[in-house]
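*Asks:* Pasted the sequence and its predicted model underneath.
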Amino acid sequence: MSKPKVKTITICSSASFFKQAVEMEAKLKKLGFKVELPPTALKMKRSNDFNVLHYKTWFKNPDDYKKKGFLLREHFNKVIRSDVVLILNYEKHGIKGYIGGNTLIEMGFAFHYKKPIYILNRISGLPYKEEILGFQPIFINGDIKKIV
């Protein structure tokens, strides 16, 4: 008898939440999932430097937007290869359940490729709430054991 396939979860979030993404990776692995993180979150994990501005070099050097494009494409590919997407959305800029531009795009990829989209926390105050709800996500209210 063969072992059941281990589900792969790709974590998507604002770069400001990458420390929480690394912490979530450990929790999900304990539950038996294979976990994919954004490329920059992996760098942050290795260096233990979670200061986002140390990685967003394109603000000082516009030529580095090529690097930004590479990172986007790398993470989109992880979304496509995964079974499930988990959106980490904490408070940012005074907005509870913040989901930024990159994460919204990643959700669009997941939706297009028919991947279940789990959102960790409820959303509020986002101008694109309508689009997020159109992706038909599953809100788990902080309970990762609801991911199936």
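*Replies:* Yes, it's here. Numbering: from 1, shown residues only.

*Asks:* okay, CA-based contacts and neighbour counts for the rest of this
*Replies:* Fine.

*Asks:* which residues touch the lengthiest helix in the chain?
*Replies:* Criterion DSSP state H: the longest helix present in the chain is helix 65-81. Contact with helix 65-81 is made by 10, 36-40, 58, 85, 102, 106, 109-110, 113, as judged by C-alpha atoms under 8 Å, 6 or more residues apart in numbering.

*Asks:* buried sites along it?
*Replies:* Buried residues in helix 65-81, counting neighbours by 16 or more other C-alpha atoms under 10 Å, are found at L72, H75, F76, K78, V79, I80, R81.

*Asks:* try stretch 93-106
*Replies:* Within stretch 93-106, the residues that count as buried by 16+ other C-alpha under 10 Å are K96, G97, Y98, I99, T103, L104, E106.

*Asks:* which SSE is the fourth one in?
*Replies:* Taking DSSP states H and E as the definition, I99 sits outside all helices and strands.

*Asks:* correct me, but it touches N89?
*Replies:* Yes. Checked against C-alpha atoms under 8 Å, the pair I99 and N89 is within contact range at 5.8 Å.

*Asks:* okay, and the common contacts of these two?
*Replies:* S13, S14, I123.

*Asks:* burial count for the first one?
*Replies:* Residue neighbour count, defined by other C-alpha atoms under 10 Å, stands at 26 for S13.

*Asks:* contacting residues around it?
*Replies:* A21, I87, L88, N89, I99, G100, N102, T103.

*Asks:* All the strands of the chain, in order from the start?
*Replies:* 8-13, 34-36, 84-88, 117-119, 138-139 (DSSP state E).

*Asks:* could you dump these to CSV with distance to K145?
*Replies:* As requested, the strands of the chain are exported to CSV (distance: least, C-alpha to C-alpha, whole Å):
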stretch, distance to K145
strand 8-13, 13
strand 34-36, 15
strand 84-88, 12
strand 117-119, 11
strand 138-139, 12
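
*Asks:* here comes the other one, which I'd like you to weigh against the first:
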Amino acid sequence: MGFDVETCIIGDERRDTHFKFSPTEVTRSAAETNSTPLPKPAHAREPAVMNPYSSYPDAPFHVVICGSMSALPQMEDVAGHLRTAGYRVSTPVPEETVVNWNELPLEEAIAHKRMFLTDYFETIRHGDAVLIFNASKQGIEGYVGANTLMEAACGQALGKPVLYFNPIGDQSCRLEAAAVATAVLDGSIDRLLEELNSLKLVAV
């Protein structure tokens, strides 16, 4: 039995010790069901910008981008602008796209999904701001999917600023998405950079 879920984002730093289900357990589960084991993500670059939120004085300000994997090219474009401006950025990596959720047995799908979610929540915990890249999807402008809403709520619960890149779309979770927002932007890179800069000034 399988089910359909939205792809979540995995951060640019993956630590196996953060998995509630270890990679060995997941690989063994995949082998038992004749599924393909999940690959490990690559590591992103780390620009040298000082992070006033961090207890480590040399740590760069870390922006964690969340959104649907269908918008990955646009998210990488935004990440490129932020890295050029000196930020460290966690962006999606495509591991989860190799998983065919509809063909997995429910128990195995839950184990895989829990691994992805646990890993990314840990990335958010170590980040300094969460950027929700809510691109158009399923005919809805500013779409926020189930995984993305969970990540936004995780950031808010951990006291991280949660920024929406675009106005929140007209959908069933619009109220909940807005309730955890620190700011809702207008799809402008310049506005995003201004907002991130203001967050750093507040922290000084």
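*Replies:* Structure's in. What do you need? In this text, all values refer to a predicted model and were calculated from it rather than measured experimentally.

*Asks:* returning to what we had before: now render the shared contacts of I99 and N89 of structure 1 as CSV, adding distance to I117 of structure 1.
*Replies:* Output for those, formatted as CSV (distance: C-alpha to C-alpha, whole Å):
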residue, distance to I117 of structure 1
S13, 12
S14, 16
I123, 14
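
*Asks:* Quickly name whichever of those residues is closest to I132 of structure 1.
*Replies:* I123 (9.1 Å; C-alpha to C-alpha).

*Asks:* since we're on the aligned partner of that closest one in structure 2, how many residues are nearby?
*Replies:* Using TM-score structural alignment, the partner of I123 of structure 1 in structure 2 is I168. For I168 of structure 2, the count of nearby residues is 24 (other C-alpha under 10 Å).

*Asks:* Next: N61 of structure 1.
*Replies:* Applying other C-alpha under 10 Å, we find 9 residues neighbouring N61 of structure 1.

*Asks:* That one pairs with which position in structure 2?
*Replies:* Looks like N61 of structure 1 aligns to L104 there (TM-score structural alignment).

*Asks:* Distance check, its match against T148 of structure 2.
*Replies:* To T148 of structure 2, L104 of structure 2 is 22 Å away according to C-alpha to C-alpha, to the nearest Å.

*Asks:* what does E103 of structure 2 give?
*Replies:* In terms of C-alpha to C-alpha, E103 of structure 2 sits 23 Å off from T148 of structure 2.

*Asks:* Then L192 of structure 2?
*Replies:* L192 of structure 2 is 19 Å from T148 of structure 2, where distance means C-alpha to C-alpha.

*Asks:* list the contacts for Y118 of structure 1?
*Replies:* V84, V85, L86, I87, P137, I138, F139, I140, I147.

*Asks:* Which of these are retained in structure 2?
*Replies:* Contacts from these that recur in structure 2, judged by both residues aligned by TM-score structural alignment, their matches' C-alpha atoms under 8 Å, are V84, V85, L86, I87, P137, I138, F139, I140.

*Asks:* shouldn't the third one be in contact with I119?
*Replies:* This points to L86 of structure 1. Yes. Here L86 of structure 1 reaches I119: they are 5.8 Å apart, a contact under C-alpha under 8 Å.

*Asks:* ok so, going back, mind putting the contacts of S13 of structure 1 into a markdown table with distance to L28 of structure 1?
*Replies:* Shown next, in a markdown table, are those (distance: C-alpha to C-alpha, whole Å):
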| residue | distance to L28 of structure 1 |
| --- | --- |
| A21 | 10 |
| I87 | 13 |
| L88 | 13 |
| N89 | 16 |
| I99 | 21 |
| G100 | 23 |
| N102 | 22 |
| T103 | 19 |
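
*Asks:* Tell me the one among those nearest to K30 of structure 1.
*Replies:* Distances from K30 of structure 1 to the contacts of S13 of structure 1, taken as C-alpha to C-alpha, are shortest for A21 (14.3 Å).

*Asks:* Need the counterpart of the closest one in structure 2.
*Replies:* Per TM-score structural alignment, A21 of structure 1 is aligned with M75.

*Asks:* Its match: neighbouring residues, count only.
*Replies:* M75 of structure 2: 22 neighbours (other C-alpha under 10 Å).

*Asks:* residues touching the residue mapped onto Y98 of structure 1 from structure 2, list them.
*Replies:* Residue pairing (TM-score structural alignment): Y98 of structure 1 is matched to Y143 of structure 2. Contacts for Y143 of structure 2 (C-alpha under 8 Å, 6+ apart) come out as N134, A135, S136, K137, I168, G169, D170, Q171.

*Asks:* Ok, K145 of structure 1 next?
*Replies:* L31.

*Asks:* Quickly note the distance from it to Y118 of structure 1.
*Replies:* 11 Å.

*Asks:* likewise E23 of structure 1?
*Replies:* Distance of E23 of structure 1 to Y118 of structure 1, computed by C-alpha to C-alpha: 17 Å.
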